[in-house]
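> next input, structure requested:
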Amino acid sequence: MSVFSKRVVAYIADFFVVSAIMWIFSYVLSLFMDPFELFEVYSYFPFVVPIIIMVYFTLLEKIKGATVGKALMYLEVRDIRDYRITWGQAFARNLTKIYWIPIIFDWAIGKILKKDDRILDSITRTTVIEIPKYY
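Predicted structure coming up:
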């Protein structure tokens, strides 16, 4: 399986993880809300989802080098000089993931410009590498 295919699978897995976090967050929030206005919690999602997505991707990629999905696919985010990425790189490379759809344009622009990666990976000087599987 190619690195691109693994990244797609990892991204889908991360979507499920973030969705689970949102369900937990909405449940906890609903405990503090009026039972007659329970569906009002969903009106906050357009503001809360981007924050949770950015925190999830930025924290895990900076601290662990990979999100849950990337770790499952044995992938890791690195600086192009093979160092751990900085906080700025981790934040900037995930900006197109805020609402899930802009990542497609990020990838497409990268392909149009003949880059091997997403355009934000080129700008932030980061790359996703395969790490060896240890049994």
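> only C-alpha atoms from now on, for both contacts and neighbour counts.
Noted.
> out of all of them, which helix in this structure is the longest?
helix 3-31 (DSSP state H).
> list the buried residues of that helix.
6-7, 9-11, 13-14, 17-18, 21-22, 26, 30 (16 or more other CA atoms under 10 Å).
> which one of those residues is nearest to residue 47?
The closest of these to residue 47 turns out to be residue 22 (CA to CA; 12.0 Å).
> the structure of the following sequence is requested for comparison with the preceding one:
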Amino acid sequence: MTTTHSAPEASGPPPDGDLETRSAAMHDDPRFRELRGRLLRFVVPASVAFLAWYLLYVLLSAYAGGFMSTKVVGSANVALFFGLLQFVTTFGIAVLYSRYTNRHFDPLADELREELESGPTVPGARKGEDS
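So this is what the prediction gives:
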């Protein structure tokens, strides 16, 4: 995948090291590790829960045909409602993931991306502080 970015105007010396070097160094940053941990704390449990829910649906469809063919409303049976709930669950997880990342993931990711793109900063200085 190729992306194009407009070249920044020359406002001073180029940052120390190129983007690849800074990117490699970022992987050792404790904030980056925290970011990965935050992502995994949502993705792994949500994936396991959804796969278990889906497996339940498949197993019930395969081995509990009598239960799954039970009529609930009109000609709609349990299997139809389980199938529709798979869609609801998928969209629900997507909404929860979006909310989770907006609160717990994006602020730190934006900070790290800004630091990575702007080059090295003065040690100990934070955004918004006077140096």
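> drop the TM-score for these two in here.
TM-score of the superposed chains, computed with TM-score structural alignment, normalised by the length of structure 2, equals 0.36; 77 aligned residues with a CA RMSD of 4.4 Å.
> between the buried residues of helix 3-31 of structure 1, which is nearest residue 56 of structure 1?
Of the buried residues of helix 3-31 of structure 1, the one sitting nearest to residue 56 of structure 1 (CA to CA) turns out to be residue 18, at 7.6 Å.
> what packs against the strand or helix carrying residue 97 of structure 2?
Taking DSSP states H and E as the definition, one finds residue 97 of structure 2 inside helix 78-100. Judged by 3 or more CA pairs under 8 Å, 6 or more residues apart in numbering; DSSP states H and E, helix 78-100 of structure 2 is in contact with helix 30-63, helix 65-68.
> what about the helices in structure 1?
3-31, 45-63, 68-72, 87-92, 102-112, 119-124.
> got a list of contacts for the third one?
Here helix 68-72 of structure 1 makes contact (CA atoms under 8 Å, 6 or more residues apart in numbering) with 6-7, 9-14, 17, 76.
> for residue 35 of structure 2, give its distance to residue 62 of structure 2.
As for residue 35 of structure 2, its distance to residue 62 of structure 2 is 40 Å (criterion: CA to CA, to the nearest Å).
> over to residue 96 of structure 2?
Counting by CA to CA, the gap from residue 96 of structure 2 to residue 62 of structure 2 is 30 Å.
> what does residue 52 of structure 2 give?
In terms of CA to CA, residue 52 of structure 2 sits 15 Å off from residue 62 of structure 2.
> cool, residue 112 of structure 2 as well?
To residue 62 of structure 2, residue 112 of structure 2 is 48 Å away according to CA to CA.
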